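Trainee: build the 3D model from these lines:
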Amino acid sequence: MSVFGNIIWFICGGFFSALSWLLAGILWSITIIGLPVGKQCFKFAALAACPFGKEIVYGGGAGSLILNIFWMILTGIPMALESLVMGVLLCITIIGIPFGLQHFKMAKLALMPFGSQIIYT
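Mentor: Model (predicted):
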């Protein structure tokens, strides 16, 4: 069932979400200092393309907190707003609610990507 959900997800906004994560990863990877951030972006672009059947576990320490603060200021807030708007638009219809909830999951991830892990369920 998650394969079917991922196919519909990719058509109903997952492509644009994954594209924005890829673009953020490319921009962060321009400098050597931004390579770890870019690597996280590429990892979450794969999640944004196929989120059904995967959960996110948040954790991390002081290093993750510092990176999350820089990330939120420079990139996280616009990406979270994008996912939030797409989630609200999809939740207008009953059929779109599961896809809107996935966008809300991506919005939370866009604010705190460091220290989080993808768990396959």
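
Trainee: from here on, just use CA atoms for contacts and neighbour counts.
Mentor: Fine.

Trainee: helix/strand/coil for the residue sitting nearest the centre point of the chain?
Mentor: Centroid-nearest residue in the chain, with C-alpha atoms, centre = their mean: Met106, separated by 3.9 Å. The three-state label given to Met106 by DSSP: H, G, I helix; E, B strand; the rest coil is helix.

Trainee: from Ser17, how far off is it?
Mentor: 8 Å (C-alpha to C-alpha, to the nearest Å).

Trainee: here's the other one to compare against:
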Amino acid sequence: MNFIGNLLWLIFGGILGAIFWLIAGLLLCVTIIGIPFGIQCFKISSFVLWPFGREIELGNFGAGGLILNIIWVIVLGWELAVTHLVIGLFLCITVIGIPFGIQHFKFAQLGLIPFGARIY
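Mentor: All right, here's what the predicted structure looks like:
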């Protein structure tokens, strides 16, 4: 079932979402300060490509991760989180779109707290 969900996800916007996260990562890696943020974007991009059957565990960060998460939310994270939240709410209007909306809610969490998040 996860394979079919991932296949439908790719067809209906998963590739586009992964490309957006990849472009954000490339833009952030232009500067030395943005490299840690860009690396997180690359990790999230791979998760956006195949989200079904994978879960997120948030909150495993120390003081450095907390500082990076605060900077992330101020600079770029809140825009990505709000975007995924709005898309998820829009998809949850229909019964067929509910699984895809739930995946967008996962991405909204990652948009707020990417450092310290574990994907398994």
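
Trainee: list residues touching both of Met106 and Ser17 of structure 1?
Mentor: 48, 83 (C-alpha atoms under 8 Å, 6 or more residues apart in numbering).

Trainee: structure 1: which residue goes with Phe115 of structure 2?
Mentor: Matched to structure 1 by TM-score structural alignment, Phe115 of structure 2 sits across from Phe114.

Trainee: touching, that match and Ile66? I think so.
Mentor: No: Phe114 of structure 1 lies out of contact with Ile66 (C-alpha atoms under 8 Å); the separation is 9.2 Å.

Trainee: comparing those two, which residue is more hemmed in?
Mentor: More neighbours surround Phe114 than the other of Phe114 of structure 1 and Ile66, with 24 against 12 (other C-alpha atoms under 10 Å).

Trainee: quick one: secondary structure of that one?
Mentor: Under three-state DSSP, Phe114 of structure 1 falls in the coil class.

Trainee: excluding its backbone neighbours, what's nearest it?
Mentor: If the residues on either side of it in the chain are set aside, Phe114 of structure 1 comes closest to Ser64, at 5.2 Å by C-alpha to C-alpha, 6 or more residues apart in numbering.

Trainee: repeat for Pro36 of structure 2
Mentor: Nearest in space to Pro36 of structure 2, with sequence neighbours left out and distances taken as C-alpha to C-alpha, 6+ apart, is Cys29 at 7.8 Å.

Trainee: verify the stated contact: that neighbour with Gly38.
Mentor: Yes: counting by C-alpha under 8 Å, Cys29 of structure 2 does reach Gly38; the two are 5.2 Å apart.

Trainee: neighbour-wise, which of the two wins?
Mentor: Per other C-alpha under 10 Å, whichever of Cys29 of structure 2 and Gly38 has more neighbours is Gly38, with 23 against 17.

Trainee: which SS class is the residue of structure 2 positioned farthest from its centre?
Mentor: In structure 2, Val95 marks the outermost C-alpha relative to the chain mean, sitting 22.6 Å out by C-alpha atoms, centre = their mean. Under the three-state scheme (three-state DSSP), Val95 of structure 2 adopts coil.

Trainee: what's the counterpart of it in structure 1?
Mentor: Looks like Val95 of structure 2 aligns to Ile94 there (TM-score structural alignment).

Trainee: from Gly100 of structure 1, how far out is that match?
Mentor: Distance from Ile94 of structure 1 to Gly100 of structure 1, by C-alpha to C-alpha: 10 Å.

Trainee: can you check Ala45 of structure 1 too?
Mentor: 17 Å.
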